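Chemist: Starting from these lines, generate the structure:
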Amino acid sequence: MKNLIEDLDVITPRETEACETFQVSKDQNTGKARKLYIESYGCQMNYSDSEIVASILQKEGFDTTSDILQADVVFLNTCSIREKAEQTVRHRLNHINGLKKHKPEMLVGVLGCMAERLKAKFLEEEKIVDLVAGPDAYRDLPALIGQVDEGEKAINTFLSREETYADISPVRLNSNGVTAFVSIMRGCDNMCSFCVVPFTRGRERSRDPQSILAEAQDLFDRGYREVTLLGQNVDSYKWSPENNNKAWIEKRGANDVITFADLLDRVAQVSPDLRIRFSTSHPKDITDDVLHTMARHENICKNIHLPIQSGNTRVLDLMHRDYSREWYLEKVSSIRRILGEDCGLSSDMIAGFCSETEEEHQDTLTLMDAVQYDFAYMFYYSERPGTPAAKKYPDDIPLAVKTRRLNEIIVKQRAHSLQRNLRDVGKVHKVLIEGFSKKSEDFLHGRNTANKVIVFPREQYQKGQYVQVLVDECTGGTLIGRAVQ
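Modeler: A predicted model of the protein is given here:
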């Protein structure tokens, strides 16, 4: 088992930002005339959006391919949350430029948040870009592709107050057939001073709950056993029926508002064998109603991503987070009280925000000690053009100081991740099997309710099954055990 543990140590706490990861479209061969290749960068919402894009273009005569050299249309679905994410996309575009020299008819487009932020500049600066479309413009992609086919450049970065893509059944790209994303809302009304999302994804819009329930039911009927409800701030989900169908109004009453707690309760009732996760929560908006709903349903996973960003109240105020250190710690206490000490907690942390002092950095470290996160996304502050912070506050922390503070946060989180995983050794966990271990097909992997990866010998078990696993040992990022009756 020692060698397996050494191999599995690559599954570390989330030390890098989500926007450094990417996903490529899968092969879909139904005989359609053109091939679509999509690379998705950034958050889970981008991956979900790429599935919507694939669905829209599937109806317009496109299959998807995982081989960029076979593609007629290449889309990069981009992230703007950090400068490094944008640099990654620009480097990738330079590479595609080399490919396009050998296949000049290839159409290249940039989608998502980076497209929304830079808009027409992409067409002017990046000569290989033929098409630019923001997150609310995907229904227009067939027309935009048509413009390019006729020899024109094409752009649509209009932000909508209504678009939720509720009527579109996503094509599940790179799906394991067990887990799937379900978008429940779009946009964000929070104006965190460091964040570009309100400017690249627009205002909050909640999706019709009936369409969410229908999608969850369809996924379950097709063999999926876990859905993750997605939104920039899922706790802000609110849907009022007055502008929707009459049957719902007659059933529920015209003045009812469906909250996130209500929605969670309804999705959990699709089937007790369908696990429910959600992301992301804003500390100021998650309610005890949500926590009690989670406690009532065994199939709602006991795992919350609750970004703190900083452990210091003054810095949180500069960030426009609308809560204090003390308030956040009270919320964590409520989570532990209602859901138990084993509820998985993860976070985002920014080192070196504008004017952060050494003492304020230490406040982040002591808050981490108080909370004991299971894992975290950790990065140093990267000024984003157009954000309130870029306009109001000088980016005055030297890079060397940011890097050192970030390293201190990472070291502490690694220790906490190991401590939290050691608590799980000797316990039996219900695991949903997602597939083979990355290192060996003699082992399977899945996650427990707290969103922790567990690896165990394959034996007779299959992907999509639930299995009870006794954890015998662990690393800082992975639990290792064996199936038990």
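
Chemist: C-alpha from now on. contacts and neighbour counts both.
Modeler: Noted.

Chemist: what's near enough to touch residue 114?
Modeler: By C-alpha atoms under 8 Å, 6 or more residues apart in numbering, residue 114 lies in contact with 78, 79, 80, 86, 200.

Chemist: Look at residue 84 and give its secondary structure.
Modeler: Recorded secondary structure, residue 84: helix (DSSP: H, G, I helix; E, B strand; the rest coil).

Chemist: how much space between the closest residue to it other than its chain neighbours and residue 462?
Modeler: Once flanking residues are discounted, residue 84 sits nearest to residue 20: 7.8 Å by C-alpha to C-alpha, 6 or more residues apart in numbering. Here the criterion is C-alpha to C-alpha, to the nearest Å. By it, residue 20 lies 31 Å from residue 462.

Chemist: now for the contacts of residue 114, which pair is the farthest apart?
Modeler: 86 and 200 (13.4 Å; C-alpha to C-alpha).

Chemist: Those two: which has the busier surroundings?
Modeler: Between residue 86 and residue 200, residue 200 has the larger neighbour count (other C-alpha atoms under 10 Å), namely 25 against 19.

Chemist: show me what contacts the nearest residue to residue 174 once chain neighbours are set aside?
Modeler: Closest residue to residue 174 apart from its sequence neighbours, by C-alpha to C-alpha, 6+ apart: residue 26 at 5.4 Å. Listed by C-alpha under 8 Å, 6+ apart, the contact set of residue 26 reads 64, 65, 66, 173, 174.

Chemist: I'd like the structure of this one too, to check against the first:
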Amino acid sequence: MSSCHIFDYSSIFANQLFYCNVLQKMEKTIDENVQGTTLAVERKETNKRNLYIESYGCAMNFADSEIVASILATEGFNTTQTLEDADLILVNTCSIRDKAEQTIRKRLTEYNKVKKSRPHLKVGVLGCMAERLKDKLLDEEKIVDMVVGPDAYKDLPNLIKEVDSGRDAVNVILSKDETYGDIAPVRLNTNGVTAFVSITRGCDNMCTFCVVPFTRGRERSRDPQSILEEVNELERKGFKEITLLGQNVDSYLWYGGGLKKNFENASEMQKATATNFSKLLETVALAYPKMRIRFSTSNPQDMTLDVIETMAKHKNICDHIHLPVQSGSNRILKEMNRLHTIEEYFELIDNIRQILPDCSISQDIITGFPTETEEDHTSTLKALEYVKYDFGYMYAYSERPGTLAGRKMDDDIPEKTKKRRLSEIIALQRQHCQYRTEKHVGKVQEVLIEGTSKKSENEWMGRNSQSTVVVFPKENYKVGDFVNVQINDCTSATLKGIAQGYSDNN
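Modeler: This next block holds a predicted model:
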């Protein structure tokens, strides 16, 4: 790990993926620390079969695994973290990078070896890779028994009956209305303090580099009442912080159900009573004033001033916005089909700084996109200098099958050039990590304790409103407490301080 929470897992993703502060934020960016995590919940004595479910990819995938575990718990399955006890293995997959797919393929091959000693064992693939590679996985390579797309999890009981009968089973149909709003997700391997609450599924932003619209379908939003009910249940169980989650949360729009793109055909009454993201955010903040609220991920073209103003009105909405820029070059943004210019992006940044002076801002950047010139690269470096992000997720472009860029653009930037440009971006971001972290020193900040520090058993670890990690001596506090901490020192990644007592939020 470098000095500013920039993680380099080039050995795993072939120098393609770097990112900051992933332990604080699990959005659609992959967190290598949790890849392949197996999930387990409290056993029910009446359940006689064991489910071994392994998750890869983004926070949406991990949240989906909780939905799957909840559905199968009513079908006689307990979850297990012991492979040898499994009757059903499910792998929730990611298609965002080729190396990620290769890792999952290797795991599936290993599971097939286990089947030789456990003939009744069935193996299934869930999620984005399932939808994209269903024919290869089932028919050509014959390494799975079941393939289930991200909108078909409610069909799992029927699909399991099929494989139990000795037949392969597949359902990768993308839905126009499925949001799983009626499923209460189990909380798997949680710290009992923070939780994800999915509010949208799919994406309508056809960025040329992104496979998500093809693997998760068109965008639809979840009934706000079901969201409130889920948050209420989390509060009842003692959770203290939620992250409202979606591929693009700012485009949340509930008008009674259906795809967002069909809103123009809604009735006048539906339009008049519709709930957008700003309204949803305020509704949740008002209903649960003791619950700390985050959201992710935002898209510059959809983030409106009313969202920023709502954040400013409510203390329990955290001062952090993840706002992917992808490139500082208007020409490259157009090639990416990003529907904002860099000037519009800077205007949004300026408005955030004016309305929320203490708000932290993080980024996604892709370097080495097809046709990117040195001038384009310099524009990206200038964008970094303009914003001075608190942290970021930085990638070298890699072609993904099925995307518009994969079909119509040549991956024409040499790997050596990509790596050099990426290293320059990371070096500049590293400076800005230090710059932003130092600004917290000398302040008293509210911190939610999430657990023990990884470096010391004698210190607590939590995050402030800006999503920066804070460590401080344990004393008599406990996980889940809100504590005011005097910040006395910092690294480029972590704040260090002394507790001053409980905050008003306890």
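
Chemist: In structure 2, which of the contacts of residue 114 of structure 1 still touch?
Modeler: By both residues aligned by TM-score structural alignment, their matches' C-alpha atoms under 8 Å, these still in contact after alignment to structure 2 are 78, 79, 80, 86, 200.

Chemist: Per the alignment, name the residue of structure 2 opposite the third one.
Modeler: Okay, so that is residue 80 of structure 1. Aligned by TM-score structural alignment, residue 80 of structure 1 pairs with residue 95 of structure 2.

Chemist: Neighbours of that match, how many?
Modeler: By the measure other C-alpha under 10 Å, the count of residues near residue 95 of structure 2 is 25.

Chemist: How about the secondary structure of it?
Modeler: Residue 95 of structure 2 - assigned by three-state DSSP - is coil.

Chemist: same thing with residue 200 of structure 1?
Modeler: Residue 200 of structure 1 ends up helix, using three-state DSSP.

Chemist: from what I can see it touches residue 118, true?
Modeler: No: counting by C-alpha atoms under 8 Å, residue 200 of structure 1 does not reach residue 118; the two are 9.5 Å apart.

Chemist: what's the matching residue for the residue nearest to residue 174 of structure 1 over in structure 2?
Modeler: When structure 2 is aligned by TM-score structural alignment, the residue opposite residue 26 of structure 1 is residue 40.

Chemist: helix/strand/coil for its match?
Modeler: Secondary structure of residue 40 of structure 2, per three-state DSSP, is coil.

Chemist: And residue 483 of structure 1, by the same measure?
Modeler: strand.

Chemist: Which residues are in contact with the equivalent of residue 304 of structure 1 over in structure 2?
Modeler: Counting by TM-score structural alignment, residue 304 of structure 1 corresponds to residue 321 in structure 2. Shown in contact with residue 321 of structure 2 (C-alpha under 8 Å, 6+ apart): 295, 296, 298, 359, 360, 361, 362.

Chemist: Tell me the secondary structure of residue 321 of structure 2, please.
Modeler: Residue 321 of structure 2 is classified as strand under three-state DSSP.

Chemist: number of nearby residues for the residue nearest to residue 84 of structure 1?
Modeler: As a burial measure, residue 20 of structure 1 scores 16 neighbours (other C-alpha under 10 Å).

Chemist: so it touches residue 42, yeah?
Modeler: Yes: between residue 20 of structure 1 and residue 42 there is a contact under C-alpha under 8 Å: 6.3 Å.

Chemist: Identify the contacts common to those two.
Modeler: With C-alpha under 8 Å, 6+ apart, residue 20 of structure 1 and residue 42 have common neighbours residue 85.

Chemist: Tell me which residues touch residue 171 of structure 1, please.
Modeler: With C-alpha under 8 Å, 6+ apart, residue 171 of structure 1 has these contacts: 51, 52, 54, 55.

Chemist: want to throw those residues into CSV with distance to residue 92 of structure 1 and neighbour count?
Modeler: CSV is the format used below for the contacts of residue 171 of structure 1 (distance: C-alpha to C-alpha, whole Å; neighbours: other C-alpha atoms under 10 Å):
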residue, distance to residue 92 of structure 1, neighbour count
51, 21, 22
52, 22, 22
54, 21, 24
55, 24, 20
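
Chemist: ok, those residues in structure 2, which still hold?
Modeler: Counting by both residues aligned by TM-score structural alignment, their matches' C-alpha under 8 Å, these that remain in contact in structure 2 are 51, 52, 54, 55.

Chemist: Pick out whichever of the residues you listed sits closest to residue 243 of structure 1.
Modeler: Scanning those for proximity to residue 243 of structure 1, where the rule is C-alpha to C-alpha, the winner is residue 52, at 23.8 Å.

Chemist: So what does the closest one match up with in structure 2?
Modeler: Under TM-score structural alignment, residue 52 of structure 1 pairs with residue 67 in structure 2.

Chemist: secondary structure class for its match?
Modeler: The three-state label given to residue 67 of structure 2 by three-state DSSP is helix.

Chemist: what's the answer for residue 244 of structure 2, then?
Modeler: strand.

Chemist: end-to-end on stretch 237-247 of structure 1?
Modeler: Stretch 237-247 of structure 1 end-to-end distance (C-alpha to C-alpha) = 21 Å.

Chemist: try stretch 389-402 of structure 2
Modeler: 32 Å.

Chemist: now do stretch 269-288 of structure 2
Modeler: In stretch 269-288 of structure 2, first residue to last residue: 28 Å (C-alpha to C-alpha).

Chemist: Aligned counterpart of residue 168 of structure 2 in structure 1, please.
Modeler: Residue pairing (TM-score structural alignment): residue 168 of structure 2 is matched to residue 153 of structure 1.

Chemist: which helix is the longest one in structure 1?
Modeler: Criterion DSSP state H: the longest helix present in structure 1 is helix 399-422.

Chemist: what's the mean gap between that one and the aligned bit of structure 2?
Modeler: Once the two are superposed, helix 399-422 of structure 1 sits an average of 1.2 Å from its aligned residues in structure 2 (mean C-alpha distance after the TM-score superposition for structure 1).
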